[in-house]
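In: Here's a sequence, model it:
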Amino acid sequence: MNPFQENVRAYIRAGYPILYVVSAEEERAIELTGQAIAEGDLARRKLYIWSVSRGLCGTDMKPLDPRTADPKRILPYLLDFKQPGVFVLEDFHFFLDDRYPAAALAIRQLRDIVVPFQASRKSLVLLSPVLKIPPELEKDITVLDLEMPTEEELAAVLDETAEQMKDNPRVEVNLEGDARERIVKALSGLTRVEAENALAKVIVTRSRLDPEDVDLLLAEKEQIIRKSGMLEFYSSPERFGSIGGLDQLKQWLRQRGKAFSEAARAFGLPSPRGLLLAGVPGCGKSLTAKAVAAEWRMPLLKFDLGKVFAGLVGASEENMRRALKMAEAVAPCILWIDEIEKGLAGSRGSQGDSGVSSRVFGTLLTWMEENQRQVFVVATANDIEGLPSELLRKGRFDEIFFVDLPTPQERATILAIHLTRHHRDYRDFDLARHAAATEGFSGAELEQAVISALYAAFAEGEDTRLEDRHLEKAIGETVPLSQSMGERITRMREEARKRWRLASTPPVEGEEGGAEVEMAEPPPVPKKPRRVFEV
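Out: Model prediction:
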């Protein structure tokens, strides 16, 4: 018996008259409720289901009285019902809304059944995907959330699907080794019906059930994210090979890549919680968030804190809770909060927004500390001074890294990555000289220098080769941020080196001039589209 069933059973035994179950999974909620009352002293209570389309029915879905389909008649009917029972009312929240003409009547009827139900072994369960409780009923209703299916439930769905396919010679089923666990992890966050549909889609599309098909399962999660409105699903081809340097950060992330598995739990490891990347703008913080999702093969959810404060007055806290709940539903996943200092700008003072920013910030902090789902938070920040001290203490993040301006060797590697991306052989260029000439450049500025050089070469003629002279000219015309905002960047770097862990290994003194390219893995190169011939 899961926690939801235990709560339902406890509340009904204690005589709670009205329960409100928040869930879009009607079939599963009714099934679990029926199982909760099927044993012991509650077995005498039968389960009944009501909807506006059918009226009151037994578990065989045969209407007891067609007239009960009228929402104004169902509550008086239940009040006079002689037998003990648990009555599930589907989507009754519509009739509690102020826009429904008879809402006042429905609210009064619900209040009228509270005391009689307490004394007659009858319980009412309002089942709805939307929580709608009028103020008049707040003291009489107990709210229960039906959590998403557990990994055990999803594993049962997978096993049932595999059992159905085992005699089909056209479908290959591979659940050996850690394959079963990987597929279940990919299904995590889907409802039972969504999981069944996702597995069916994989089988129909690829005629197999294999962990290599995780990408199709993640596509189903993307549908959930799109419908939420608070989070944005990112599908990025970036890998660690796209990042020049940051060797310490990459090593830290690689060590935690397998820490979400059951083997890690058995070893005694907790799930990684997240990290904060602070540093100079344009040095790879956002790129790292995209790359770690691809490396770990997890969905990447971008959380725009600005959307939390949009909408109706008083809705910001609910928007924050809804977004975090959605991230938990899709777990395991990466939750990327870009430029977090801007989203929390008002959290230090509540004069301008009646304390909304502080309350939203408090909700986020509490969730970060208490979250038990496998949601790895990657927060980025350009302005270290704008970060509240409560966010920086241990327990919120596993580690805080400072992403500094690239070293000479990292600059050479970054130039090589962008030259390769634009279909050039980096070995044809004097990267050591260009790395020395770009002291103080960020990764974004190096990328733009390569693009500017390509424009200059193309302007000379389509057959012109990109040469060192084009790069030299583009570099010479670039004014880096470390120069235009020199005092601020210098102060940030000096302060951060004392407080945070460095994402890159500092260059050895005396080796500043020798910049060699070190590419542990090739960067992803955009593929040229194949020409289609119609013969």
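
In: alpha carbons only for contacts and neighbour counts from here, please
Out: OK.

In: Now do the SS call for the residue lying closest to R239 once chain neighbours are set aside.
Out: Excluding the flanking residues, the one nearest R239 by C-alpha to C-alpha, 6 or more residues apart in numbering is A291, at 4.4 Å. For A291, the assignment made with DSSP: H, G, I helix; E, B strand; the rest coil gives helix.

In: Then I400?
Out: Applying three-state DSSP: I400 is strand.

In: try the one 5 residues further on
Out: When classified by three-state DSSP, L405 comes out as coil.

In: Now the second one, please; I'll put the structures next to each other:
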Amino acid sequence: MNTALTQQVFDLIRLNNPLIAVESPLQERLRLLKNLAGECQQKNVNCYIWTLEDDQLHQLQVNEDLVLQQVLDYQSIAKNRREHYFEVLRFWKTTNLQGILILEGIFPWLGTNTSDPDFFLTAEWIKSALINLKLYNRNSNKTAILLGPNASLSSDIAAEIPTVTQKLPTVEEISTHLLGVLPNNYSETEIHEIALATVGMYLADIDYGIKQAIASGSTNAQELTKKLSAYKVDLLRRVYNIEFLQPPAIEVGGLDLMQSAFKRYKRLLTPLAKAYNLRLPKGILLIGPPGTGKSYSAKACSQQLGIPMIILEWGSFRSYGNLAEYKLKNLLSLVDRINRVILYLDDFDKGFAGDDDLSRRLAGMLLTWMQERTSDVLIIASANNIEWLPPELTRSGRFDDIFKVDLPNNGERHSIFTLHLARFDYRFRNGNGFSDEEWHRLLKATHRCVGAEIQAIVERAVISTFCLMFKDDVLPVGELPPLNITLSALLEARNNINPLAIREAERIESMRNKADLQGQASSPVDSSIYSVGNVDIFGG
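Out: The predicted structure follows:
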């Protein structure tokens, strides 16, 4: 089977490139080797492979499976004059053998520079040997393919070695592959649905997921789709250190202006908007103090648009060190292939707290991708300290919309309380639950509390109410009596917490003031019956 990647490689060979780099994930290695060896057989070209692990040269052939035959010439010649572990480069330059040589395991010496002198000397020798090999083997019917999962090349050699990268398969490619894998009784529509569920995985991963699902007894299309979706979520978490969420069913208290903006974004995904060349914003930035609902707002956007969300802790990329750019490149390729998805960069500012070269390089990669991408990916980033972000990230044209997510006003706190109380007390599901006077007392007592703190207050009050109602753990006979959450229970729970906006008043006010300078309001002026106009910001 001649894949697009194989076609790219042979196109470069036809252009007389004696040295080519190929980036392919490990799980696709067997399929790629079969494709390369099979294409070589069709063209009557020899195909060889050398691996760093055993320092042996084998000729590749394909019958029903991949066959490796040891090349004894290399073992005898290399053994007699080996000076170091990469004698294969010198051998391929001078041998009478012709065809394609696949070299696995060399890329670590071709990436960024190192301060280790031994590693540096080996890396320089390999680079020199590759350049000599390229010059020596030009027009000699010999091609060396450097193969690995990370084809990162340092700047001094990158221009000399064309690189091709194995991309994630498209929905169409997956559907075609599934036709040869799934039972014949699956309809075209069912196969398309399974393909949609598996976008973001390589074919080898899809095959493994199908085997697992069938082994567990999932034989119909609906069960298989569900199992493969769960397998993909787990795989993406392990490979990319991200969380993949389907559109949640949530309610949001307040932030009406931001919610209206999300509804506009949904219209930009329609065919009518596409006909007018309208697009989603390049990015959305949510700024404000901790606990004000930035992450919750991103989930609300996922719900409004009806598209899944990938949650990434941006600061985690710093822990990858030299692999950070490779990890980010792969992640951006993933979201591009999934297409209609929200990429949520949580705690975006923490990734720039160090103000080092790595942070700037990652920011540059992200900005370039945001400017050039054509996919329907919506970037949402959240930040507490906007001053940590590089100025180029917040200038006009980078993040199209910047929202200030502030401390909730009285009307918003009423909505947030109602949402959380309704989870436990039926009175708040269809009615008010409290009198206006009781609400005024509660809202005054919780001034400067954020959404996360309101949730904590409600849950503490629910626990204390439960413990007072039931002195033992015996399940009552008949219908469960309702939990009636009282104002006094909520006020007592409020007294047991110290809101961050009061505890760290100076720091929180600094965040709010700086957010005011950059962001547009996410909430309108409070026009609810609970609005009290100007109040002492410290709740006095």
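
In: With both chains overlaid, what TM-score comes out?
Out: After superposition, the two chains reach a TM-score (TM-score structural alignment, normalised by the length of the first structure) of 0.74; 487 aligned residues with a C-alpha RMSD of 4.5 Å.

In: doesn't G244 make contact with the residue nearest to R239 of the first structure?
Out: No: here A291 of the first structure lies out of contact with G244, judged by C-alpha atoms under 8 Å, at a distance of 11.9 Å.

In: Which residue of these two possesses the greater neighbour count?
Out: Taking neighbours as other C-alpha atoms under 10 Å, A291 of the first structure and G244 compare with G244 leading, 27 against 22.

In: For the more buried one, give me its contacts.
Out: Going by C-alpha atoms under 8 Å, 6 or more residues apart in numbering, G244 of the first structure touches E410, R411, T413, I414, I417.

In: what do you get for R497 of the first structure?
Out: Counted by C-alpha under 8 Å, 6+ apart, R497 of the first structure has contacts F402.

In: One more pass at 10 Å, please.
Out: Residues near R497 of the first structure by C-alpha atoms under 10 Å, 6 or more residues apart in numbering: F401, F402, V403, D404.

In: With I342 of the second structure instead?
Out: Counting by C-alpha under 10 Å, 6+ apart, I342 of the second structure has contacts 244-245, 247, 298-299, 301-302, 305, 307-311, 335, 376-380.

In: Assign a three-state SS to it, would you?
Out: strand.

In: circling back: so which of the contacts of I342 of the second structure sit within helices?
Out: Applying DSSP state H to the contacts of I342 of the second structure, the entries found in helices are A298, K299, C301, S302, L305, V335.

In: wouldn't the fourth one be in contact with I311 here?
Out: No: in this structure, S302 of the second structure sits apart from I311 without contact. The criterion is C-alpha atoms under 10 Å, and the distance is 11.2 Å.

In: So the two - more neighbours on which side?
Out: S302 (27 against 22).

In: List the buried residues of stretch 407-426 of the first structure.
Out: 407-421, 426 (16 or more other C-alpha atoms under 10 Å).

In: Mind picking the two most distant members of the residues you listed?
Out: Longest distance between any two of those is 21.0 Å, between T407 and R421; criterion C-alpha to C-alpha.

In: just checking, E390 of the first structure touches F397?
Out: No: counting by C-alpha under 10 Å, F397 is not a contact partner of E390 of the first structure; they are 11.0 Å apart.

In: Tell me which of these two has more neighbours.
Out: Higher neighbour count among E390 of the first structure and F397: F397, with 20 against 11, using other C-alpha under 10 Å.

In: Show me what the more buried one lines up with in the second structure.
Out: Per TM-score structural alignment, the equivalent position to F397 of the first structure in the second structure is F399.

In: Was I right to think its match contacts I287?
Out: No: at 11.9 Å, F399 of the second structure does not count as touching I287 under the criterion of C-alpha under 10 Å.

In: which residues do the two both contact?
Out: A381.

In: Tell me where the stretch 151-300 of the first structure has strands.
Out: According to DSSP state E, counting those that start in this stretch, the stretch 151-300 of the first structure carries its strands in the segments 172-173, 208-209, 231-234, 274-279, 300-303.

In: no wait, the stretch 401-540 of the second structure
Out: With DSSP E, counting those that start in this stretch as the criterion, the stretch 401-540 of the second structure has strands spanning 401-404, 520-521.

In: Most tightly packed of those strands?
Out: Most buried of the strands of the stretch 401-540 of the second structure by mean neighbour count (mean count of other C-alpha atoms under 10 Å) is strand 401-404; its value is a mean of 23.

In: elements contacting it?
Out: Applying 3 or more C-alpha pairs under 10 Å, 6 or more residues apart in numbering; DSSP states H and E, we find strand 401-404 of the second structure packed against helix 256-267, strand 284-287, strand 377-383, helix 505-518, strand 520-521.

In: Average offset of it relative to the first structure?
Out: Taking mean C-alpha distance after the TM-score superposition for the first structure, the mean distance separating strand 401-404 of the second structure from the aligned residues in the first structure is 1.8 Å.

In: Going along the chain, name the helices of the stretch 51-200 of the first structure.
Out: Remark: helices assigned in the stretch 51-200 of the first structure by DSSP state H, counting those that start in this stretch are 71-80, 103-118, 151-165, 179-187, 192-206.

In: That'll do, ta.
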